[in-house]
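A.B. asks: missing the sequence, but the structure's below:
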């Protein structure tokens, strides 16, 4: 049986898996979103990045309520690559405080998660 604490082991056949994340960020243009996505994939920091059509973000910044159009980038990665992915996003992003939110993948297709493990190792 595979070690459930191992970061890049393929998932078990039941679909239960720890060690994989989705990581989301936003940026203010499609061009910037594509650049962030491409850099992460080229560096094997993520197996896949999906760019969502513009969303409207409403937030407080410098004591004012702001609204802006942003593009979401959702990365699929191994938990073991999170720190490097976050560091890349902080370095490559032009926001002072970029959104970087990681969510654990608690279940997923065994073949897909095996692919994520392979692409991020």
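C.D. replies: Everything's here; your move. Computed from a prediction, not measured in an experiment: that's the story for all the values here.
A.B. asks: make it CA atoms for all contacts and neighbour counts henceforth
C.D. replies: Noted.
A.B. asks: now the strands: where do they sit in the protein?
C.D. replies: 20-27, 48-51, 55-61, 64-78, 101-104 (DSSP state E).
A.B. asks: what sits against residue 69?
C.D. replies: Going by C-alpha atoms under 8 Å, 6 or more residues apart in numbering, residue 69 touches 28, 54, 55, 56, 57.
A.B. asks: returning to what we had before: ok, which of the strands of the chain comes nearest residue 36?
C.D. replies: strand 64-78 (8.1 Å; C-alpha to C-alpha).
A.B. asks: Got another one to weigh against that:
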């Protein structure tokens, strides 16, 4: 059996309700199997020439390597930031049952 390549994909947003909407929307669209929300966190970044500090919520999605393009497209369409943070990290190891569940949940319904 060929192992399923999984990714964790994260983004941030400036309100808990927005984080929940991004998480729910991705799971409902089957572009992520699940998502966890943490926050508030403090982000420090340079934007348009100035150093900014903002309170944000981080959303971490679980998807397959094959499903990443659809998740990225979904986040770009749903996110209200001009340039949203969307970072994907390969999962080095995962239990077979969990990987199968992620694949099942990110496969479009017939």
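C.D. replies: Sure thing, it's come through. In this text the structure is predicted, and so the values were computed from the model without any measurement.
A.B. asks: TM between them?
C.D. replies: Once the chains are laid over each other, their TM-score by TM-score structural alignment, normalised by the length of structure 2 reads 0.94; 107 aligned residues with a C-alpha RMSD of 0.9 Å.
A.B. asks: Now render the strands of structure 1 as JSON lines, adding distance to residue 2 of structure 1.
C.D. replies: Formatted as JSON lines, the strands of structure 1 follow (distance: least, C-alpha to C-alpha, whole Å):
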{"stretch": "strand 20-27", "distance to residue 2 of structure 1": "15"}
{"stretch": "strand 48-51", "distance to residue 2 of structure 1": "24"}
{"stretch": "strand 55-61", "distance to residue 2 of structure 1": "40"}
{"stretch": "strand 64-78", "distance to residue 2 of structure 1": "16"}
{"stretch": "strand 101-104", "distance to residue 2 of structure 1": "19"}
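A.B. asks: Tell me which of those strands is the most buried.
C.D. replies: Compared across the strands of structure 1, strand 20-27 shows the largest average neighbour count, a mean of 22 (mean count of other C-alpha atoms under 10 Å).
A.B. asks: which residue is nearest the centroid of structure 2?
C.D. replies: In structure 2, the centroid-proximal residue (C-alpha atoms, centre = their mean) is residue 61; its distance is 3.5 Å.
A.B. asks: which position in structure 1 aligns with that residue?
C.D. replies: Counting by TM-score structural alignment, residue 61 of structure 2 lines up with residue 75 in structure 1.
A.B. asks: Its match contacts residue 33, doesn't it?
C.D. replies: No - applying C-alpha atoms under 8 Å as the test, residue 75 of structure 1 and residue 33 come out as separate, 11.3 Å apart.
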